[in-house]
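[1] Below is the structure, and that's it, no one-letter string:
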């Protein structure tokens, strides 16, 4: 009995010990869970702190750059890091490098060309012109020919040369005295355009200044070197004044371009005038290029540029609908309602009418003007236009499409703080360029299958969830502009990138760096006129020199640019008369 009691007591102790062990194990497991949760929170907190540090570093760099700019110091040099050469064993562009089992790809080791970039060309480069025919032939005898040799004909050796010399012509203008004592003097030839310099010299000066980017002091020095007598003021007048015919043809370019195009590309850049900051806006596509410099880059300014060929302003229901989208106050909508159907002969008349009603606030008047110009453009038949830009909201009128290259910068600008975020960023960028390739395939072969492939791929991309807050915000930004990016699925003629306007706007960027800003209104207009005519000629592969000499000599052999745009609208994809 004593032995049995001891055995039962021993079993009881074992059970208690086992229960205590189980409790200890449960506590240990709970402690492990708490430790894992603590580690996860610490890791998340560390990632958050790294992201904050990265953002602060960006702000510090921006402030340092602003300090350098204010102190007029040279900017910090942009030195790119070294990249590893491509590995022949890697897959096609856009695929990750091969890694061993259990290894993770290091995004920093992936060459930049692994991300597929857009390869859609814009315009072909100009070709070398053919050699001019020889004006004369000069036979050159051979020297040191041994006796008994047989003559074997001649071998042509072409030489091109340029004759540069100043010439002077004296015009003797007849003078007559009328019976009433007045003097009647003959006028000089019309191709001189009121200048004391011939049309060929005028064309050469305009070509060197606007076509080749030669500065006015350097051009003046060269003219003096060859013996031409011309003052700095006369040279300035040749560049800025007497260009009325160029202004009229530039206006024709805009009218024909807007009328014959289904879409336009646009961009802007800085352009100083009279010491004040201004902006140059380009409106273009594959058939024309048109520049204008103004003091603002607002949507009202852009609409007024599109409206520039027209003079009348019509208040219609489209204007009220436009204002309702801006949540315009009902008070002012009731003021504008009675004017529906009224046509104002000028902007001044419209502004004076609104002033009588007390609509003088800067913001409200600007929005009302936007609506009026918007409705007037629709009345003039331009409601079909699609504007294609880099995403700037001042260009968001009518239908608006955005550039995929600029949209990808939302992902590119993300600064990952660890390998996981860097890998997620690389995959998102690769995915986006894969969608870009699908859209290019759709443009080549428009079909419902290709359209659905691109649309579903983009929908899957913006619904991706990552562990990087900045990358997630970038994907959300892509979701906001989904309609603008996928508008090409409704109109395959639309481009996918804004490279054309980006390359054409460089004309003003280079001029700004070479010659700075303009001082006179004539100089500002002349810069816009000649840039528009030059780049339009370049789009058709025509010689800007031939254009200038033809217009200044009055030969009228060079085709009107307006007619070229009308013909191109039947061939190019941007044309309203073309079929895609």
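    Sure, I can see it. For clarity, every value in this text was computed on a predicted model and none was experimentally measured. Numbering: from 1, shown residues only.

[2] C-alpha from now on. contacts and neighbour counts both.
    Noted.

[3] Check the gap between the residue nearest the centre of the chain and residue 389 for me.
    Centre of the chain computed as the mean C-alpha position; nearest residue by C-alpha atoms, centre = their mean is residue 502, 3.2 Å away. Residue 502 sits 10 Å away from residue 389, going by C-alpha to C-alpha, to the nearest Å.

[4] ditto for residue 4
    95 Å.

[5] Which of the two has more residues huddled nearby?
    Comparing residue 4 with residue 389 by neighbour count (other C-alpha atoms under 10 Å), the higher total belongs to residue 389, at 27 against 9.

[6] which ones are touching the residue nearest to the centre of the chain?
    residue 267 (C-alpha atoms under 8 Å, 6 or more residues apart in numbering).

[7] Can you verify it is assigned to a helix?
    Yes - inclusion of residue 502 in a helix is indicated when DSSP: H, G, I helix; E, B strand; the rest coil is applied.

[8] residue boundaries of the strands in the chain?
    Using DSSP state E, the strands found in the chain span residues 175-177, 183-185, 263-270, 279-285, 288-294, 313-314, 343-344, 386-389, 399-402.

[9] try it against this one:
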């Protein structure tokens, strides 16, 4: 043991000192890069196996009536393993000066995020929808696309329609042609169905449809109805993370750059040259982010093209660190969602307001744990929404509640106040009526 330890230390030191970029011979450099990436893969697998093994040990001990390994937090996080926040890199230090929060509001989009909830001991999901003038909390049983669609329409039951847009969506959702054909031939077209009616038709005419494909049909038909209804304004763009349940609901989707950065923060390179590559990339990532921020204030067609070219350069340049390069390829595939701001500069680059609103709900959940009934959950959502909305509108929540309970009527409805403030601020593309 004493003889092998110095040898292992020497190998580690040697490994951390290797930099393939300094190797002149191309064939040798490629071989070294291949070996270093293999080491990264094996190191990652070892970490996963160690964690899984420890979980199995803990569960085995629990079944025996013993205790598992104590969860003792380290004094300081090292590297990117646990600290996935990007607030330090995202923010540009500025001199603090207090001013009106609503002076330059641009109401032009909805930001959405989800957080876990418990109702009567059963897992639920709280959806948060917000913009600069309001924040709304709505708790649902599921976190899927149909549940989000209910939230956007503020309904408890969806309506469905089979039309041309439905089949466009089904093509995007990869529904096999034979099911598309049967939907067109066997079910009424251009007819609005309730949830019960539509499910009954699927049971009768497409009983062999698998659960996955049935869900896709329901999603497409529900989204198509949402886009053709006229009872409520359509939301043109959502600002959110990359969760699949938010996709296809609106005409456009803007992805959060802060969430995208978390994918890179989760990388934990073992080799020194790979750590350096990741550090250099993250520096370039946030420099580019700040250029997008500057573009929102001073946009131009020439600058738009320049930023698009720089995007491709940033996310297509090969570093030699395979895990980083693969992550960059995945980001590059989201160019339309990440660079929607170049076409519509009023859009934000992140959905932090929704994240902060979700954090408020999490804090409330930690204090009160959970609700027990549907009625209690609805009351919780309503009061959380009222507190958030009155704060954004700079209205005292206490005065608002006193006005409503006493029926004095000095404070107009929140809807009236929101519409009034919206008129005083310039609208962006995503809030312009059809």
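    On my side now, so go ahead. Treat the numbers as computed from the prediction; the structure is a model and nothing was measured.

[10] How alike are these chains, TM-score-wise?
    Here the TM-score for the pair of chains, by TM-score structural alignment, normalised by the length of the second structure, is 0.78; 384 aligned residues with a C-alpha RMSD of 3.5 Å.

[11] So which of the strands of the first structure is nearest residue 238 of the first structure?
    With C-alpha to C-alpha as the measure, strand 288-294 is the member of the strands of the first structure nearest residue 238 of the first structure (20.5 Å).

[12] residues in the second structure matched by that closest one, start to end?
    Strand 288-294 of the first structure corresponds to residues 134-140 of the second structure when matched by TM-score structural alignment.

[13] contacts for the matching stretch?
    The contact list for stretch 134-140 of the second structure (C-alpha under 8 Å, 6+ apart) reads 117, 124-130, 147, 151, 357, 377-378, 381-382, 384-385, 388-389, 392-393, 418.

[14] what about it, how far off from the first structure?
    On superposition with the first structure, the mean distance recorded for stretch 134-140 of the second structure (mean C-alpha distance after the TM-score superposition for the first structure) is 1.3 Å.

[15] what about that stretch, distance to the chain center?
    A distance of 16 Å separates the centroid of the chain from that of stretch 134-140 of the second structure, by C-alpha atoms, centre = their mean, to the nearest Å.

[16] and for residue 502 and residue 389 of the first structure, which residues touch both?
    Shared contacts of residue 502 of the first structure and residue 389 (C-alpha under 8 Å, 6+ apart): residue 267.

[17] so how far is residue 388 of the second structure from residue 222 of the second structure?
    30 Å.

[18] To clarify, my last question referred to residue 381 of the second structure.
    Residue 381 of the second structure is 11 Å from residue 388 of the second structure, by C-alpha to C-alpha.

[19] now do residue 223 of the second structure
    Applying C-alpha to C-alpha to residue 223 of the second structure and residue 388 of the second structure gives a distance of 29 Å.

[20] These two: who's more crowded?
    For residue 223 of the second structure versus residue 388, neighbours defined as other C-alpha under 10 Å are more numerous around residue 223 (24 against 21).

[21] I'd like the distance from the longest helix along the first structure to the chain centre, please.
    The residue-count maximum for a helix in the first structure (DSSP state H) belongs to helix 2-70. Once both centres are worked out by C-alpha atoms, centre = their mean, helix 2-70 of the first structure turns out to sit 52 Å from its chain's centre.

[22] picking that back up, put together a markdown table for the strands of the first structure, with distance to residue 367 of the first structure on each row.
    Output for those, formatted as a markdown table (distance: least, C-alpha to C-alpha, whole Å):
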| stretch | distance to residue 367 of the first structure |
| --- | --- |
| strand 175-177 | 59 |
| strand 183-185 | 55 |
| strand 263-270 | 21 |
| strand 279-285 | 20 |
| strand 288-294 | 18 |
| strand 313-314 | 15 |
| strand 343-344 | 17 |
| strand 386-389 | 19 |
| strand 399-402 | 19 |
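
[23] Out of those strands, flag the one nearest residue 56 of the first structure.
    Judging the strands of the first structure by C-alpha to C-alpha, what sits closest to residue 56 of the first structure is strand 263-270, at 28.5 Å.

[24] corresponding residues in the second structure for the closest one?
    Counting by TM-score structural alignment, strand 263-270 of the first structure sits on residues 109-116 of the second structure.

[25] Please say which position in the first structure residue 304 of the second structure maps to.
    Under TM-score structural alignment, residue 304 of the second structure pairs with residue 451 in the first structure.

[26] try residue 421 of the second structure
    Under the alignment (TM-score structural alignment), residue 421 of the second structure maps onto residue 568.

[27] OK, contacts around its match?
    287, 575.

[28] didn't residue 556 of the first structure look like it was pressed against residue 550?
    Yes - using C-alpha atoms under 8 Å, residue 556 of the first structure is in contact with residue 550, at 6.1 Å.

[29] more neighbours, those two?
    Between residue 556 of the first structure and residue 550, counting by other C-alpha under 10 Å, residue 550 is the more crowded of the two (18 against 12).

[30] What separation is there between the residue mapped onto that one from the second structure and residue 264 of the second structure?
    Residue pairing (TM-score structural alignment): residue 550 of the first structure is matched to residue 403 of the second structure. Distance, residue 403 of the second structure to residue 264 of the second structure, by C-alpha to C-alpha: 50 Å.

[31] now swap in residue 401 of the second structure and tell me
    For residue 401 of the second structure, the distance to residue 264 of the second structure - C-alpha to C-alpha - is 45 Å.

[32] ok, the two, which is more surrounded?
    The neighbour comparison of residue 401 of the second structure against residue 264 (other C-alpha under 10 Å) goes to residue 264, with 20 against 14.

[33] mind checking what that one lines up with in the first structure?
    With TM-score structural alignment as the criterion, residue 264 of the second structure matches residue 411.

[34] go on, residue 412 of the second structure?
    Per TM-score structural alignment, residue 412 of the second structure is aligned with residue 559.

[35] what sits against its match?
    Contacts for residue 559 of the first structure (C-alpha under 8 Å, 6+ apart) come out as none.

[36] That one and residue 567 of the first structure, how far apart?
    Applying C-alpha to C-alpha to residue 559 of the first structure and residue 567 of the first structure gives a distance of 12 Å.

[37] same deal with residue 529 of the first structure?
    Counting by C-alpha to C-alpha - residue 529 of the first structure and residue 567 of the first structure are separated by 22 Å.

[38] Comparing those two, which residue is more hemmed in?
    residue 529 (24 against 15).

[39] my guess is that one meets residue 250, correct?
    Yes - assessed by C-alpha under 8 Å, residue 529 of the first structure is found in contact with residue 250 at 6.0 Å.
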